[in-house]
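Student: The sequence isn't on hand, but the structure is:
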């Protein structure tokens, strides 16, 4: 089978959609990133004029962000998607903070009624990820692509990311010409610098109840002297000049003996360290993806921090 025939199902299926993109060619991000590195310009991507042209340009920037995750769970998945499809399919799924994703397509198709039958297409994407800080404490990141893109044809791409500041891009540039010249360019530029990541574990604690009993006892002895005062006045009697005699003071001793007993129960709860949680758990997998398909398949799955992924395709076909 000729390459021109292999391209036709995808090219003509998207001709109506990409007509507007062709009219918007040349428009990109107007922001000046200054010191940040720049991706290739359209002049660099397309060096020739064309009877039909399509361009797609995208720029994403993520700078000076701070993320603090404590006990956070990020889960991203693409499941049972884009099956038995045809054409250009893109799927993105992200969980977390500061993730960047882009899907670009540029398709140009011309026949000999255009100038010399020329056709050009370009797709360019630039992503910046600078000066970001992430502190993960016992964070679980899971990313999965399962049962997707099966039995499909054309250009199928899927991205799944869980975590922080992941960059993902799907670029497509197709040029099909019935004349002599066809040119396609696809460019991807990703920058990640000064990214700080701290993965820290946290202790786990258990609780235990403690029960106890107590018994106490004792005796006491007390001893002392008791004094009783008598009458100091003289008596009255008929004994001449001899006065009466009053009562005398008296004393007595005493001893006291006793016993005390005490009993009871105690209950208290205590915390104890019984282990450590995993600092960070990153799980990424692809399962049952792209089976029985034809064309260009690209799937990305990422879990963690600062991952960069690109699916880029450039196809050029000339009829003569």
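Tutor: Noted; the coordinates are in hand. Values in this document were obtained by computation on a predicted structure and should not be read as measured data.
Student: Going by C-alpha atoms from here, please, whenever you check contacts or count neighbours.
Tutor: Fine.
Student: Which strands or helices does the longest helix along the chain pack on?
Tutor: Taking DSSP state H as the assignment, the helix of the chain that covers the most residues is helix 3-13. Here helix 3-13 touches strand 86-97, strand 153-164, strand 167-177, strand 308-318, going by 3 or more Cα pairs under 8 Å, 6 or more residues apart in numbering; DSSP states H and E.
Student: which residues sit in contact with residue 149?
Tutor: With contact set as Cα atoms under 8 Å, 6 or more residues apart in numbering, residue 149 has these partners: 80, 81, 82, 83, 84, 85, 156, 289, 290, 291, 293.
Student: Show me what stretch 31-49 is in contact with.
Tutor: Outside stretch 31-49, the residues that touch it by Cα under 8 Å, 6+ apart are 26, 55, 118, 120-122, 124-126, 128, 183-189, 191.
Student: Okay, one more to line up with it:
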């Protein structure tokens, strides 16, 4: 192969990656500090390393969540990974999410160069930026469960698993590998995560028992009294002819009365008595019988709740000592 023909892949690689670098430096307008500092650092890294690079791999990824509001009432978020990805080989990335506004990422960049006469250098860069800002979460009687069970057993290679349940969680798996048959190899894995002004309000419903209360009352007393009067009756008379009626008699009457009285009764009413909380906000992250017998680079993230940040980064650079 002629030297000018061998240089063509390098020229194409430099042009492509430098174009990506220029785009990365200017496209993150809403990233604030991440956009400014990360863009400049990435450009400097690429320009300084790629000049002598025979192979380059670049992955740039940006995710953003902002000004979101989530209201969960009696909500259940379950993220499960059961009996999956067992016996896998190579680069494995798995994301399982339940809830709202979660960010998960698997980033891989691999570069290899074995052409010594093209300077024999390789550059691999993987970058992922995630940001959450000004988000609000209100959980009422919400249950978040993230479970990794019986998964990725017997796997080999680079393994990254993310399982999350809840709201606005950030998880990443980054991989950058550069292998050079020459004297220069550079691998960079960058992960930037930021959460700002995240408001979480966890509440539950109060539980009550309906209790019936009873009350009784009793009253008693006595009374007595005396009375008098008369009873009238007419008796037939034997007078002369001018007497047309009989004589009226008034018989005296006296009486005495006494006795007792009693009153009794039962009254009932119901009240609500606080007993506890119904379905309080619960966050459960479980990893059971997973990643057994694996080999290589293994990263697993399991989270439940709100606004969690987890990352797994791997950067490998291998050069040729004999070429130095």
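Tutor: Arrived safely, thanks for sending. Values in this document were obtained by computation on a predicted structure and should not be read as measured data.
Student: Just give the TM-score of the two.
Tutor: Aligned and superposed, the two chains score 0.71 in TM-score terms (TM-score structural alignment, normalised by the length of the first structure); 288 aligned residues with a Cα RMSD of 4.4 Å.
Student: Who wins on neighbours among the contacts of residue 149 of the first structure?
Tutor: Tallying neighbours with other Cα atoms under 10 Å puts residue 156 at the head of these, with 27 neighbours.
Student: Please pull up the equivalent of that one in the second structure.
Tutor: Residue-level alignment of residue 156 of the first structure against the second structure, with TM-score structural alignment as criterion, gives residue 159.
Student: hang on, the earlier thing: tell me which of the helices and strands packed on helix 3-13 of the first structure lies nearest to residue 278 of the first structure.
Tutor: Closest to residue 278 of the first structure of those, according to Cα to Cα: strand 153-164, at 15.6 Å.
Student: Now do the residue mapped onto residue 33 of the first structure from the second structure against residue 65 of the second structure, distance only.
Tutor: Using TM-score structural alignment as the criterion, residue 33 of the first structure maps onto residue 30 of the second structure. Computed as Cα to Cα, to the nearest Å, the residue 30 of the second structure to residue 65 of the second structure distance reads 11 Å.
Student: More neighbours: which of these two?
Tutor: residue 65 (16 against 10).
Student: Quick one: residues in contact with the one helix or strand that one maps to.
Tutor: Secondary structure from DSSP states H and E places residue 65 of the second structure in strand 55-66. Contact with strand 55-66 of the second structure is made by 10, 13-14, 17, 24, 28, 31, 50, 101, 103, 107-113, 121-135, 168, as judged by Cα under 8 Å, 6+ apart.
Student: and the helix or strand following that strand, which stretch of the first structure?
Tutor: Sequence order places strand 69-73 as the next helix or strand after strand 55-66 of the second structure, per DSSP H and E. On the first structure, the counterpart of strand 69-73 of the second structure by TM-score structural alignment is residues 66-70.
Student: could you point out the longest helix in the second structure?
Tutor: Using DSSP H to define each element, the second structure has its longest helix at helix 3-27.
Student: buried sites along that one?
Tutor: Buried positions in helix 3-27 of the second structure, judged by neighbour count with 16 or more other Cα atoms under 10 Å: 10, 13, 14, 17, 18, 20, 21, 24, 25.
Student: same question, stretch 154-170 of the first structure
Tutor: 154-170.
Student: now do stretch 32-39 of the second structure
Tutor: Buried residues in stretch 32-39 of the second structure, counted by 16+ other Cα under 10 Å: 34, 35, 38, 39.
Student: Repeat that for stretch 201-217 of the first structure.
Tutor: Those would be residue 201, for stretch 201-217 of the first structure by 16+ other Cα under 10 Å.
Student: ok, now stretch 40-52 of the second structure?
Tutor: By 16+ other Cα under 10 Å, the buried positions in stretch 40-52 of the second structure come out as 40, 42, 43, 45, 46, 49, 50, 52.
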